[in-house]
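In: Provided below for reference: sequence and predicted model.
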Amino acid sequence: MHVAREKKRLNLATKFNFLTIGVILVTAVGISIFLIRAQISHSYRNLLNHGMSVAAMMSQNSEYGIYTEDKDAIRQIVKSLAVDADVAYVCLYKNKRKLICESFQSEIKTPSLHHYKKSYRSLQMLHEEFVNKKDGLRYIDIVAPVASAIDSDSPEILGDDNGTTRQKIIGYVQLGLTKDGLRKRIRQIIVSTGYFTIICVVVGIAVTLFLTRRITLPIRDLNIATQKISEGILEQHIRITSHDEIADLAQAFNHMLGRLRDYRNQAEERTGQLVLANQKMALEIAERKRVERALEQKTKELSRSNSELEQFAYIVSHDLQEPLRKVLAFGDRLLDKCGETISSEGKEYIIRMQNASQRMKTLITDLLVFSRLRTKAQPFTQVDLTQVAREVLSDLEIKIEQTGGTVKLGDLPIIDADPLQMRQLFQNLIGNALKFQRKGGSPVVDIRACMLDDQENGSDGNAHRPVCQITFEDNGIGFNEKYADRIFGVFQRLHGRDEYEGTGIGLSICKKIAERHDGKIKAKSAPGKGATFIITLPMKQSKGGNYE
């Protein structure tokens, strides 16, 4: 069986040592490199300044010898530089012609004056480094002009145009410096700096180890005490031996241990109380679940009862129409065949019987419509409400002409809805507006719509859904607004049957249609000032239960 190897664990002291030693090493190396580079740069500048000083001295001392081409005098000046270990070669030129060239080291090929990128025909000294092809070493080549102070109009004369004394370059001193001495000095600098760095690193590491032990020893004691506390042993006490932040930590730790012991005692006391409370809560939860199951069962029974009641209303209403049709048919036949033998009082009874039967038929028809709103509902589709309103107005054309009414139809949106129920909704509301009118007046019905952002959750839980608000406004008799909720109840009427016909189910059907579409309907009115019905319907229906 493969056993996973446990990763090696580094303690805090080791990590602190590694970090501190690493910082010491990096710092020491960085400082050493900086010092070495500074010393090398300083030594290089000293060598270059020494060479330029020697070249300037040679330029002054050899002016007369170059001018007179006295090679013996020039050779004496050159030999005087043989004792200088930094000088590799010396060459003297008169104009462009080499007079003498002395090399103090073998296998050195002196560079020509033409290899300088800057013009050497000036009073400035020039210097460049080059690699000798024979030995592969680098040398510093310095060129110093030799000028003579004379009065002349020659074009090679240099000087101030306003003065009378001018200088003419009569030759050059070419001096070569070897870097052997510089390399020896660099090696000495590296060795001495290395020794110094090693000493500093060793001292730093020793101090680090000492301080790490002093710092981490109290932390180790805290760690041991913490492990024992994790095992449940709270009878611990940290000994305080210093006067720093770690001592503050140890004191706070001891205080925490005391409070933990107090909390443990309190917890043990309350554990028994919690056990009793949990037992009591378990009994309450069991009782609540029993009540919830009973409530769920009652809800299912109520839903089934409502469904059966709707089905019963539909069946009863449907079956009641057959005897009513026979009553109406036999009443018509009785008037047709026996009308002459029946007295006028008998005819009045028959007519009253037929009117009552007709009202009952209308009532049964409305009940059938009310019960079919869910049992015989159609799926939601895209419905053009403008087209629905025009079809309803076409069906009510005769009634509009009889009442002398006017219907103003605005732009209505296209929504997800049951087309037949939308038609029924419009027909009920427009029919009521034409029916409940003041005597001697002509009904005016205004139908309009606007778009809103619903701030309340619908059945789909969407708190911000686009809805349309459809308003039916008329100039009829109106009603007291305290009955605004009552008029939507089944068989609720505010006027007698003799004043206005109807069964009192029309607005109940409208409310049920609006609720089935996850919408709302409300009414505003005042006696003698007409009525306004406002229906709010969502533009889009959810893909859940509303799509039947």
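Out: Structure's in. What do you need?

In: make it CA atoms for all contacts and neighbour counts henceforth
Out: Will do.

In: so which strand or helix has residue 99?
Out: Residue 99 belongs to strand 97-103 when assigned by DSSP states H and E.

In: following element in sequence after that strand, please.
Out: strand 126-131.

In: now that next one: buried residues?
Out: In terms of neighbour count (16 or more other Cα atoms under 10 Å), strand 126-131 has its buried residues at 126-127.

In: quick one: that strand to chain centroid distance?
Out: 62 Å (Cα atoms, centre = their mean, to the nearest Å).

In: helices or strands next to it in the packing?
Out: When contacts are defined as 3 or more Cα pairs under 8 Å, 6 or more residues apart in numbering; DSSP states H and E, strand 126-131 packs onto strand 138-150.

In: I'd like to check the angle between the strand it packs on and strand 126-131, please.
Out: 150 degrees (axes from the mean of the first three to the mean of the last three Cα atoms, to 10 degrees).

In: show me what counts as buried in the very next helix or strand once past strand 138-150.
Out: Downstream of strand 138-150, the first helix or strand assigned by DSSP H and E is strand 157-159. Neighbour counts using 16+ other Cα under 10 Å place 157-158 of strand 157-159 among the buried residues.

In: neighbouring contacts of strand 157-159?
Out: Outside strand 157-159, the residues that touch it by Cα atoms under 8 Å, 6 or more residues apart in numbering are 165-169.

In: and the strand holding residue 99, which residues are buried?
Out: 99, 101-103.

In: and of these, the nearest to residue 61?
Out: residue 99 (15.2 Å; Cα to Cα).

In: take the one below as the second:
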Amino acid sequence: MEERKKRAAELIIANIELDYQNKEKEKRAAELVIANTELAFQNQEKEKRAAELVIANAELAFQNQEKEKRAAELAIANAELVFQNQEKEKRAAELVIANTELAFQNEEKEKRAAELAIANAELTFQNQEKEKRATELILTNNELEAFTYISSHHLQEPLRKIQVFTDRINTEEHQNLTDKGKYYFERIEVASSHMQGLINDLLTYSRTRVTEKKFENFSINEVVNKAVEDLKEEIKQKKAIVKVSGNCSAYIIPSQFQQLIGNLISNALKFSKQGEIPCITIESLYTKQKTKNLPSSSDYCHIIVSDNGIGFEQQFESRVFEMFQQLHSRTDYKGTGIGLAIAKKIVENHKGIITATGKLNQGAKFDIYIPVI
């Protein structure tokens, strides 16, 4: 009975304990529900944080990439800045040099300006001098014309009287002269003849003025043939051969050009070799002048006069056209030394050039270039 009571009491205690435990379990179950709810919330929060962390990590990775780009750009920018600084330093150095050069140039300009002022003053002086020279030249030309008039009238008149009286003595009194007198008389005749030639050549030279003549389109061969015809007696006497070729025509002063060709032929006949037949060739052809003395763009008539005479040494080329220049003995070769000077002046009247080439005992050659138009 007591055992039953004990069991009953224990059962009651056990039930109370069980009830207490059930209540505790319910509390734990309620707390567990709350905890689970909290855990579910926390898990949701964790998932949100995890999602945010993924986004943050992605943003951080993007920012790191951007930082790396910025760093690379900064490195490039720094390199560019260094290059620009170096360029600035170069430009600064160049600017210093340029400023120095500019200062030098300004000094040079000032010098040039000063020199120009001096040159202008000198030019003004030279122009004044040229005007004076021009005035003097007009006076000289007037004097030359007066000299030409005197030469053609007053000088020739007494010379003609000398020649008349020497001719009378030669025809009427020659047999009465002694041998020495005859020798002196012959020297008088030679001197008067030389003087007559000199006066005639001087008159020809002084009258060779382009302003007094008219240019015509003329065949060079026709002029050459006329010159040859005028000298046919001298050519015949020397038994000379004259060869003419070419087909040039040009605007020339026919009478002057005939004088030019005549002088060159006479020169060739005069300086021919003894015992050898003189051979004179005259050729004309069209060409483009290639010497520095005349424009190369114009058409020219090139006239070549050559001979097989005694020639001259090439060192005397510049002298053959000078007045009164005679490169050979007066005794052996008569002349006044004006013929080639007349030839040069005629060529210059035609705005051309004439040159002479030759070798001693190997002949001479004259090259003439005149504009076709």
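Out: Okay, I see it. In this text, all values refer to a predicted model and were calculated from it rather than measured experimentally.

In: picking that back up, now the buried residues of strand 97-103 of structure 1 as CSV including distance to residue 228 of structure 1?
Out: Listed next are these as CSV, based on distance: Cα to Cα, whole Å:
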residue, distance to residue 228 of structure 1
99, 95
101, 90
102, 88
103, 85
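
In: closest to residue 34 of structure 1 out of those?
Out: Out of those, the member with the shortest distance to residue 34 of structure 1 (by Cα to Cα) is residue 103, at 36.0 Å.

In: which non-adjacent residue is nearest the closest one?
Out: Closest residue to residue 103 of structure 1 apart from its sequence neighbours, by Cα to Cα, 6 or more residues apart in numbering: residue 89 at 4.0 Å.

In: give me the stretch of structure 2 that the host helix or strand of the one you found matches.
Out: Taking DSSP H and E as the criterion, residue 89 of structure 1 maps to strand 87-94. Using TM-score structural alignment, strand 87-94 of structure 1 lines up with nothing in structure 2.

In: let me know the angle separating that strand from strand 97-103.
Out: Using the same axes, to 10 degrees: strand 87-94 of structure 1 against strand 97-103 is 170 degrees.

In: check which helices and strands strand 87-94 of structure 1 sits against.
Out: Using 3+ Cα pairs under 8 Å, 6+ apart: strand 87-94 of structure 1 touches helix 63-68, strand 97-103, strand 166-178.

In: 10 Å - rerun?
Out: The criterion is 3 or more Cα pairs under 10 Å, 6 or more residues apart in numbering; DSSP states H and E, and the helices and strands that strand 87-94 of structure 1 contacts are helix 12-61, helix 63-68, helix 71-79, strand 97-103, strand 138-150, strand 166-178.

In: which one, of those, ends up nearest to residue 510 of structure 1?
Out: Taking these one by one with Cα to Cα, helix 12-61 is closest: 79.3 Å.

In: now the closest one against helix 71-79, angle please.
Out: Using the same axes, to 10 degrees: helix 12-61 of structure 1 against helix 71-79 is 160 degrees.

In: report the distance from helix 12-61 of structure 1 to the chain centre.
Out: Computed by Cα atoms, centre = their mean, the chain-centroid distance of helix 12-61 of structure 1 equals 52 Å.

In: corresponding residues in structure 2 for that helix?
Out: So helix 12-61 of structure 1 sits over no part of structure 2, by TM-score structural alignment.

In: can you check stretch 421-431 of structure 1 too?
Out: Per TM-score structural alignment, the counterpart of stretch 421-431 of structure 1 in structure 2 is residues 256-266.

In: the matching stretch vs structure 1, average distance?
Out: When structure 1 is superposed, stretch 256-266 of structure 2 averages 0.8 Å from its matched positions, counting by mean Cα distance after the TM-score superposition for structure 1.

In: that stretch: how far from the chain's middle?
Out: For stretch 256-266 of structure 2, the distance to the chain centre is 36 Å (Cα atoms, centre = their mean).

In: got the buried residues for that stretch?
Out: For stretch 256-266 of structure 2, using 16+ other Cα under 10 Å, the buried residues are 256-266.

In: same check, this time on stretch 313-333 of structure 2
Out: 319-321, 323-326.

In: Provide the aligned range in structure 1 for it.
Out: Mapping stretch 313-333 of structure 2 onto structure 1 (TM-score structural alignment) gives residues 480-500.

In: the matching stretch: how far from the chain's middle?
Out: 57 Å.

In: how about the secondary structure of residue 351 of structure 2?
Out: coil (DSSP: H, G, I helix; E, B strand; the rest coil).

In: that one -> structure 1?
Out: By TM-score structural alignment, residue 351 of structure 2 lines up with residue 518.

In: OK, contacts around the residue nearest the centre of structure 2?
Out: Per Cα atoms, centre = their mean, the C-alpha nearest to the average position across structure 2 is that of residue 292, at 11.4 Å. Counting by Cα atoms under 10 Å, 6 or more residues apart in numbering, residue 292 of structure 2 makes contact with nothing.

In: for it, give its distance to residue 159 of structure 2.
Out: When distance is defined by Cα to Cα, to the nearest Å, residue 292 of structure 2 is 46 Å away from residue 159 of structure 2.

In: equivalent analysis for residue 180 of structure 2, please.
Out: 23 Å.

In: between those two, which has more neighbouring residues?
Out: residue 159 (15 against 9; other Cα atoms under 10 Å).

In: was I right about that one contacting residue 200?
Out: No - between residue 159 of structure 2 and residue 200 there is no contact under Cα atoms under 10 Å: 11.9 Å.

In: coming back round to it: of the buried residues of strand 97-103 of structure 1, closest to residue 14 of structure 1?
Out: Nearest to residue 14 of structure 1 among those, with distances taken as Cα to Cα, is residue 103, at 61.7 Å.

In: mind listing the helices for the stretch 101-250 of structure 2?
Out: 156-168, 179-207, 220-230, 232-238 (DSSP state H, counting those that start in this stretch).

In: which residues in structure 1 does the last one match up with?
Out: In this case it means helix 232-238 of structure 2. Counting by TM-score structural alignment, helix 232-238 of structure 2 lines up with residues 397-403 of structure 1.

In: same check, this time on the first one
Out: Helix 156-168 of structure 2 corresponds to residues 321-333 of structure 1 when matched by TM-score structural alignment.
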